[in-house]
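Trainee: Here is my input; please provide its structure:
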Amino acid sequence: MADDSYEKTEEPTPKKLEDARKKGQIARSRELSTALVLVFSAIAFFFVGSIIAKAMFEVMKRSFTLSRDETYDKIHMFQILEMAVTESSLPVMMFMIISLIGGVYGSIALGGYNFTWKSAAPKGNRLSPLEGFKRMFGMNALVELIKGIAKVLVIGFMAYLALYIFRDEALHLDMELYPLNLFHALNMVEWAFLLLCCGMIPIALIDVPYQSFKHNKEMKMTLQEVKDERKNAEGDPQVKGRIRRLQYQASANRMMQAVPEADVIVTNPTHYSVAIKYEQDGDRAPIMVAKGADELAMHIRKIANAHDVPIIQSPMLARAIYYSTEPDQEIPSKLFMAVAQVLAYVYQLKAYKKGKASRPKALKKNLPIPPELRR
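Mentor: From the prediction side, this is the model:
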């Protein structure tokens, strides 16, 4: 059976897409860019075309209408040039700006704005004849061929439609008065140009999802690549596990060093052990200096026995402190009463062993532990 970890079946991760974007590998649609440039240009021509035509008509009329004195005037040519620039510069600039907006927006409409020098860097595979044949006869070349044929058919149909719509008006232009027939012809050209440009819209609408699908397919990752990326981002699980073990051992060592200084060890008696310390002259509540379960709990009891630290069996209190308190934290206020009884018993027991007090009564088995802290 083939190894699925080397097949590109996984969706690209955000990091994969971001790295590809930095290299200039983003979804782009030339058909969308072309369509928007043409449509914006057609709209601009529709609104300012008549203004440009009138300006050029006046310039041509002025250029070819010369008096005898103007024929010998050396600066007359510059006056006409100034008039041409003044009359036509504003509408031409408007046309160019609108077309430029269409071109810029068409370039970034799919994939967004992206600037990188890496996409312009020379690549060796572009010089490879084998890669060149793949580009010429591959799936992408076939799609481009289909798009080219579709553009010829669609634009040809739109041109035929424009000729069919304006055939009567075009045939009767010679019967109209000059110069109204010129502006009438310009109006037909404007509408025909807009109609032809709109023919690119359906091609762009088909090409945009195809380019998005193609880019996503190219960016897909193998299962091994996803695992490697996760390791690089989060760290090797084995290394992280070893770090956690080392941290746990360091924490356990610190706790074991604090056990001899504890006032009492409260046990389960076999599964849990917690070490409690209380400074009578301090302003803090009793603190839990160490805790452990199973083997660590037994180790705490061994250290306590070696240093004569009292060990009290209170399963419910041991579990309540174990689950509600972390090392070097104060005991929860809801357990103050229970811990106080344990400490009072321990202090009385120490005094009894020194011969300074009578033997204390046995510690109550049912210590006051709130239901929400019972485990």
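
Trainee: Please count neighbours and contacts with C-alpha atoms only from this point.
Mentor: Will do.

Trainee: Residue 70 contacts residue 76, doesn't it?
Mentor: Yes. Residue 70 lies in contact with residue 76 (C-alpha atoms under 8 Å); the separation is 6.3 Å.

Trainee: more crowded one of these two?
Mentor: residue 76 (15 against 12; other C-alpha atoms under 10 Å).

Trainee: Check whether that one really touches residue 68, as I assumed.
Mentor: No. In this structure, residue 76 is not within contact of residue 68 by C-alpha under 8 Å, at 11.7 Å.

Trainee: Just the strands from this structure, written as ranges.
Mentor: When assigned using DSSP state E, the strands of the chain occupy the ranges 8-10, 221-222, 264-267, 272-277, 287-293, 311-313, 329-330.

Trainee: Just want the angle from the longest one to strand 272-277.
Mentor: Compare the direction of strand 287-293 with that of strand 272-277 by axes from the mean of the first three to the mean of the last three C-alpha atoms, to 10 degrees and you get 160 degrees.

Trainee: what residues does strand 287-293 touch?
Mentor: 255-256, 258-259, 262, 271-278, 297, 300, 321-322, 325-331 (C-alpha atoms under 8 Å, 6 or more residues apart in numbering).

Trainee: With respect to residue 53, which of the strands of the chain lies nearest?
Mentor: Comparing the strands of the chain by their distance to residue 53 (C-alpha to C-alpha), the top pick is strand 221-222, with 56.2 Å.

Trainee: Which strands or helices does the closest one pack on?
Mentor: strand 8-10 (3 or more C-alpha pairs under 8 Å, 6 or more residues apart in numbering; DSSP states H and E).

Trainee: what packs against the strand it packs on?
Mentor: Using 3+ C-alpha pairs under 8 Å, 6+ apart, strand 8-10 sits against strand 221-222, helix 223-234.

Trainee: can you put these in JSON lines and add mean neighbour count and distance to residue 89?
Mentor: Shown next, in JSON lines, are the helices and strands packed on strand 8-10 (neighbours: other C-alpha atoms under 10 Å; distance: least, C-alpha to C-alpha, whole Å):
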{"stretch": "strand 221-222", "mean neighbour count": "19", "distance to residue 89": "53"}
{"stretch": "helix 223-234", "mean neighbour count": "14", "distance to residue 89": "56"}
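
Trainee: any chance of those in CSV, plus distance to residue 34?
Mentor: Below are the helices and strands packed on strand 8-10 laid out as CSV (distance: least, C-alpha to C-alpha, whole Å):
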stretch, distance to residue 34
strand 221-222, 32
helix 223-234, 36
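
Trainee: Here is a second sequence; please produce its structure as well for comparison:
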Amino acid sequence: MSEEDKSEKTEQPTERKLRQAREKGDVPKSQEIPGWFILAAGLGIIAVLSPGLSRGMANSLSLFLANAHELSLAPVEAIDLATATALRIGAVVGFAFMALIVAAVLGNTVQQGLMFTPSKLEPKLSKLNPVEGVKRMFGPQGWVNFFKGIGKMGLVSVAIAVVLWPRRGELAALPGMELVGVLSLLRTDAILLMLAALAVYSLIAAGDFFFQRHEFMERNKMSRKEIRDEMKDTEGDPMVRAKLRQIRHERAQRRMMANVPNAAVVITNPTHYAVALEYEQGRTPAPICIAKGVDDVAFRIREIAEAHGIPIVEDPPLARALHATAELDGVIPVDHYTAVAKVIGYVMSIAKGGGRKRKER
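Mentor: Predicted coordinates for the structure are as follows:
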């Protein structure tokens, strides 16, 4: 990616962009988090298993050394002894190995959840290109990883030295101690060392996690053009949406105007508002708003009403109230029943008497 392209990508990635990146296996991932979990699992294994294991090893070794002259070196006995020893060691090592595997899996899962990306399993010949491999090793990212590794090792080494230096006298006395005491001291020192390393590694893992997340967000930043293109893909072109809204509005207006001839009365402002109400005694439970509008639409409603002989009643407060509260093709609000009933009653009386169709209030 050129510097010019990078300079254009100033917007934070959208949810769709992040989802697409995840589908490709691109997620913020720190390799230090699984390392922290593995180190913590190792500390737990030593703290939990080492007491019984050290006592068992001490007893076995003491018995072995005390009775070494009685051991048979015949092939069958030697194989049996080696097998029994291997099984005991294998059980402990196998349990520890499985615990470390679980810790490594957990370290990845807590960062990105469970995910399966088949595209990552596809063979790519570019990965076999030695030139590209050298570029990755000695490129900017390779140097960053190199110095990060050096810094990490240095910090952990300092933490270990801080723990071991005050205990150098005890370590120097190890050759003169009994086997049980040696194993106990080594267990204590190992736990202290791992605690110190874990404390330092916690800071390293946390820092790397936030760094990797920052790099991920920077890597997936979008330009304004990309955001506009995404909006077009997901919601359609804005111009097309506006045109569709206009078409739907025009169709709704035509349907509404086609219903005006069915009105029982049109209530006006007299010029700015017009509301056409349909009502037929015994068929409609209450007056229904079948058309309403302001200014040009109101003029068109009055024009159609006059052409079809629909009574027009000028009642500005009622016209404004009905326009604001009545829904198209819905029954008028209960609050206006009384006022509308008076208007319809007046219209029906005029119709029976054959009088004028327009009333001003």
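
Trainee: Now the TM-score, please.
Mentor: Once superposed, the chains reach a TM-score of 0.84 (TM-score structural alignment, normalised by the length of the second structure), with 358 aligned residues with a C-alpha RMSD of 3.4 Å.

Trainee: In a markdown table, list the strands of the first structure along with distance to residue 161 of the first structure.
Mentor: Below are those laid out as a markdown table (distance: least, C-alpha to C-alpha, whole Å):
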| stretch | distance to residue 161 of the first structure |
| --- | --- |
| strand 8-10 | 46 |
| strand 221-222 | 47 |
| strand 264-267 | 94 |
| strand 272-277 | 89 |
| strand 287-293 | 86 |
| strand 311-313 | 98 |
| strand 329-330 | 85 |
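
Trainee: Of all these, which one is nearest residue 249 of the first structure?
Mentor: Set against residue 249 of the first structure and scored by C-alpha to C-alpha, the strands of the first structure come closest in strand 287-293, at 11.9 Å.

Trainee: That closest one vs the second structure - mean distance after superposition?
Mentor: Its match in the second structure and strand 287-293 of the first structure itself, once the structures are fitted together, sit a mean 1.7 Å apart by mean C-alpha distance after the TM-score superposition for the first structure.

Trainee: Check the offset of that strand from the chain's centre.
Mentor: Distance of strand 287-293 of the first structure from its chain centroid, counting by C-alpha atoms, centre = their mean, to the nearest Å, is 44 Å.

Trainee: Stretch 131-148 of the second structure now?
Mentor: 31 Å.

Trainee: contacts for it?
Mentor: Outside stretch 131-148 of the second structure, the residues within contact range by C-alpha under 8 Å, 6+ apart are 126-127.

Trainee: switch to 10 Å and redo it
Mentor: 126-127, 130, 149, 151-154, 204, 208 (C-alpha atoms under 10 Å, 6 or more residues apart in numbering).

Trainee: What is the nearest of these to residue 342 of the second structure?
Mentor: The closest of those, once distances to residue 342 of the second structure are taken by C-alpha to C-alpha, is residue 208, at 77.3 Å.

Trainee: Chain neighbours aside, what residue packs nearest to the closest one?
Mentor: residue 30 (6.1 Å; C-alpha to C-alpha, 6 or more residues apart in numbering).

Trainee: looking at it, the one you found is touching residue 109, isn't it?
Mentor: No. Between residue 30 of the second structure and residue 109 there is no contact under C-alpha atoms under 10 Å: 11.4 Å.

Trainee: More neighbours: the two, which one.
Mentor: Taking other C-alpha under 10 Å, residue 30 of the second structure and residue 109 do not tie; residue 30 has more neighbours (20 against 13).

Trainee: ok, the more buried one - contacts?
Mentor: Contacts of residue 30 of the second structure (C-alpha under 10 Å, 6+ apart): 107-108, 111, 205-213.

Trainee: Could you give me the ChimeraX selection string for whichever of the residues you listed are buried?
Mentor: A single ChimeraX command is used to select the members of the contacts of residue 30 of the second structure judged buried by 16 or more other C-alpha atoms under 10 Å:
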select :107,108,205,208,209,212
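
Trainee: Settle this for me: residue 117 of the second structure is touching residue 25, isn't it.
Mentor: Yes. The criterion here is C-alpha under 10 Å, and residue 117 of the second structure meets it with residue 25 at 5.7 Å.

Trainee: With neighbour numbers in mind, choose between the two.
Mentor: Set side by side, residue 117 of the second structure and residue 25 show more neighbours around residue 25, with 16 against 12, by other C-alpha under 10 Å.

Trainee: any idea how far the more buried one lies from residue 120 of the second structure?
Mentor: 7 Å (C-alpha to C-alpha, to the nearest Å).

Trainee: just residue 141 of the second structure next, same as before
Mentor: From residue 141 of the second structure over to residue 120 of the second structure (counting by C-alpha to C-alpha), the distance is 20 Å.

Trainee: before we move on, what about residue 4 of the second structure?
Mentor: 29 Å.

Trainee: Ignoring the adjacent residues along the chain, who's closest to residue 276 of the second structure?
Mentor: Once flanking residues are discounted, residue 276 of the second structure sits nearest to residue 266: 4.3 Å by C-alpha to C-alpha, 6+ apart.

Trainee: which residue in the first structure lines up with that neighbour?
Mentor: By TM-score structural alignment, residue 266 of the second structure lines up with residue 265 in the first structure.

Trainee: Report the contact partners of that match.
Mentor: Contacts of residue 265 of the first structure (C-alpha under 10 Å, 6+ apart): 259, 273-277, 288, 290-291, 297, 300-301, 304-305, 309-314, 318, 342.

Trainee: Likewise for residue 174 of the second structure?
Mentor: 181-183, 185-186.

Trainee: Narrow those to those that are buried.
Mentor: Among the contacts of residue 174 of the second structure, those buried by neighbour count (16+ other C-alpha under 10 Å) are 182-183, 185-186.

Trainee: just the helices in the first structure please.
Mentor: 14-22, 30-63, 68-71, 76-108, 129-137, 139-171, 180-198, 200-219, 223-234, 237-258, 295-306, 315-324, 336-353 (DSSP state H).

Trainee: what's the spacing between the residue nearest in space to the middle of the second structure and residue 118 of the second structure?
Mentor: For the second structure, residue 15 is the residue whose C-alpha lies nearest the centre (C-alpha atoms, centre = their mean; 7.5 Å). Going from residue 15 of the second structure to residue 118 of the second structure by C-alpha to C-alpha gives 22 Å.

Trainee: Please apply the same query to residue 213 of the second structure.
Mentor: 23 Å.

Trainee: likewise residue 76 of the second structure?
Mentor: According to C-alpha to C-alpha, residue 76 of the second structure and residue 118 of the second structure sit 51 Å apart.
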